[in-house]
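# Next come a sequence and a model predicted from it.
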Amino acid sequence: MTNNLENSIGTFGKKWNQAEKLKWFEQQTIKRSYQNEVISKIIQLSANFDIVEYGALPVDEKRYPLFALKSKHWRSDKKTVLVTGGVHGYETSGVQGALRFLENEALTKANNHNPTYGELFNLIVVPCVSPWGYETINRWNPKAIDPNRSFYANSSAEESANLMTFISSINTEIIVHIDLHETTDTDNTVFRPALSARDAIEQKNWNIPDGFYLVGDTLNPQEHFQRAIIKAVEKVTHIAPADESGKLIGVPLAQFGVINYAAKALGLCSGLTDAKFVTTTEVYPDSPKSDAENCILAQVAAIKGALDFIISNANHIAQ
């Protein structure tokens, strides 16, 4: 999003109207290629996964088709896992982490003898929910709507509405949903000032956590599940410590590296299903202790940690 939006669009203290949202949209520019960085990788996975085009964004339907990848050998007796990335298009490692998991891990046999994740689970991976946001490096969609606050009935965010319709059409019970995100420095320098301008509500900045953390569901926290993911990820990257108030992004810690949000009430993607095990990952790409590749590896480790937990606790979960 363009810097200093609170000064360049609208009137201080008044919510943006449609003309001002359109002005914001017209200021956005293409900064990278969805075709080259995402679609091309999806196509390369077609030998091992079914590719489903479940819609397209009306801002440019040819440029922004929406894709999911599914296990080729779908079986009703296997548990179904959903992985989503790029709900906020500017959060790069979520998109690339979802793709990397499919490329390198989903069908690879551990130690050449263990079943693969693809053999044990039905996999649904939606690597880039918001492709316009990916190309323009935006949290919002073309209507200046946050897709990750828009997972509710009759959603006005096409990204969210299309995904909800697609998941509903599969008609299967999803046991795990992992939603891949980032928390960046621009959350304070760009997004929160823009949100303040759009809604005419003061937005207080928070301390950006230096490291990886998880956001669980307040009504379904699944502490052991979250802890297993943290343990898997800390082998790859550092876990964010709480700030001096014992919080992350203004929310009290539930446990080391984990906070909880009311997923469904807030319209979050993590509240999309009724999965028993749900989490949202957050990496910090601006950390001096990390880089883009490390963030991608952390996302992959989180997915694997979640699935390994389900495998290890299969008998208990089935009861």
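Noted; the coordinates are in hand. Numbers count the residues shown, from 1 in each chain.
# switch to C-alpha atoms for all contacts and neighbour counts from now on
OK.
# Helices of the stretch 101-250 of the chain, start to end?
Secondary structure of the stretch 101-250 of the chain by DSSP state H, counting those that start in this stretch: the helices cover 117-120, 131-136, 158-170, 186, 192-199, 223-233.
# Among these, which comes closest to Asn294?
Of all the helices of the stretch 101-250 of the chain, it is helix 223-233 that lies closest to Asn294, at 10.6 Å by C-alpha to C-alpha.
# Below is an additional structure, to be compared with the one above:
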Amino acid sequence: MDNSVRYAIGAPGIKWGATEKAEWLAQTTIKRSYLEQVVSKVHALSEKFDIEQYGALSYAPEKYPLFAIKTHHWDKTKPTVLITGGIHGYETSGVHGALAFLALKAEQYSADFNILVVPCVSPWGYETINRWNPNTVDPNRSFYANSPAEESAALMQLVQAQQTHFLMHLDLHETTDSDESEFRPALAARDGKEYIPDIVPDGFYGVGDSENPQDAFQKAIIDSVRHVTHIAPADSAGNIIGEPITQEGVINYPLKALGLCASVTDAEYTSTTEVYPDSPRVTDDECNMAQVAAIVGALEYLKQHQ
């Protein structure tokens, strides 16, 4: 898509109002089942972990309960870590990578860490394969006081309810071809701005915090993931998604200033993982396992440096 192509909704240069937002919502459809594909897997973990429902989305509470999974026997002397997925519901391996970590790896780290996992923060987005919620709000730009996204507000309340310091937070994401074909053009149209195309990175990359980058921690994640999938190269300008790389496969964002999920705990160690599921070089399972490898690499680093 180039700059001359109009998004199907709205007029160029004019922010969306209620009419355009309603038109956008009307063209969304349910494409998969959160209850069947996600909640069933959560309940299947109930013998190994503590399952907590921390809320439900008002759009359809019976369809969109919100679940957190915790390792047994929390110990205040152990560091606590948070894993989140599905902030953007369309980013599938974030959800199923978090669930795979619970099924395959979490128990072996429970002696060293209290582990809290929220596999799908945005279940409506999961079902409609969408970045936004029904109100055209991006939950991953909404982690601040009086959040306009109930998905974000519910997660912030869950974090506060733990009444503990978090050492680490990994937020599991994907960068997809649809970012350029749909979601960034929609964002530009919604905000009345010009859409400027970018290049979708071919491979995995991570996003650290520009205010607290933790370069060695980010490298440990990259080195773990490279055993599962390829690492995204920088473009000809030395950037990934418009940001300069700080090392192979890593860029930094000001997490708190942008209202990003990875800022929600004020943890010392944070990273947003970005898997590329549209590469012909990967399978869905490899994408899920790349997320698992990112978590394992992060936890192994913490075990060695705490």
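It's in. It should be emphasised that the depicted structure is a prediction, and the values quoted were computed from it without experimental measurement.
# TM between them?
Put the two chains on top of each other and the TM-score (TM-score structural alignment, normalised by the length of structure 2) is 0.97; 302 aligned residues with a C-alpha RMSD of 1.0 Å.
# picking up where we left off before, check the helices of the stretch 101-250 of structure 1 for me and report the most buried one.
helix 131-136 (a mean of 25; mean count of other C-alpha atoms under 10 Å).
# start and end residues in structure 2 for that helix, please.
Residues 123-128 of structure 2 are where helix 131-136 of structure 1 lands when matched by TM-score structural alignment.
# same deal with stretch 82-97 of structure 1?
Going by TM-score structural alignment, stretch 82-97 of structure 1 sits over residues 82-97 in structure 2.
# As a markdown table, the helices of the stretch 101-250 of structure 1 with distance to Pro58 of structure 1 would be great.
Formatted as a markdown table, those follow (distance: least, C-alpha to C-alpha, whole Å):
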| stretch | distance to Pro58 of structure 1 |
| --- | --- |
| helix 117-120 | 33 |
| helix 131-136 | 10 |
| helix 158-170 | 8 |
| helix 186 | 27 |
| helix 192-199 | 22 |
| helix 223-233 | 36 |
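# thinking again about what came up before, average gap between the match of helix 131-136 of structure 1 and structure 1?
Averaged over the aligned pairs, stretch 123-128 of structure 2 sits 0.2 Å from structure 1 after superposition, using mean C-alpha distance after the TM-score superposition for structure 1.
# pull the longest strand from structure 2.
The longest strand of structure 2 (DSSP state E) is strand 166-174.
# So which bit of structure 1 is that strand matched to?
The aligned range for strand 166-174 of structure 2 in structure 1 is 174-182, by TM-score structural alignment.
# for stretch 242-254 of structure 2, same thing?
Using TM-score structural alignment, stretch 242-254 of structure 2 pairs with 250-262 in structure 1.
# Tell me which other helices or strands the longest strand of structure 2 touches.
With contacts defined as 3 or more C-alpha pairs under 8 Å, 6 or more residues apart in numbering; DSSP states H and E, strand 166-174 of structure 2 has these neighbours: strand 80-85, helix 92-104, strand 269-275.
# Most tightly packed of those?
By mean count of other C-alpha under 10 Å, those have strand 269-275 as the most buried, with a mean of 28.
# what does the helix or strand following it rub up against?
Next along the chain after strand 269-275 of structure 2, taking DSSP states H and E as the criterion, comes helix 284-305. Defining contact as C-alpha atoms under 8 Å, 6 or more residues apart in numbering, one finds that helix 284-305 of structure 2 is touched by 93-94, 96-98, 100-101, 105, 109, 112, 170, 172, 217-218, 220-225, 228-229, 273, 275-277.
# And stretch 262-279 of structure 1, by the same measure?
Contacts for stretch 262-279 of structure 1 (C-alpha under 8 Å, 6+ apart): 87, 148-152, 160, 164, 173-179, 214-220, 222, 225-226, 280.
# Give me the distance between the two termini of that stretch.
Stretch 262-279 of structure 1 has an end-to-end distance of 12 Å (criterion: C-alpha to C-alpha, to the nearest Å).
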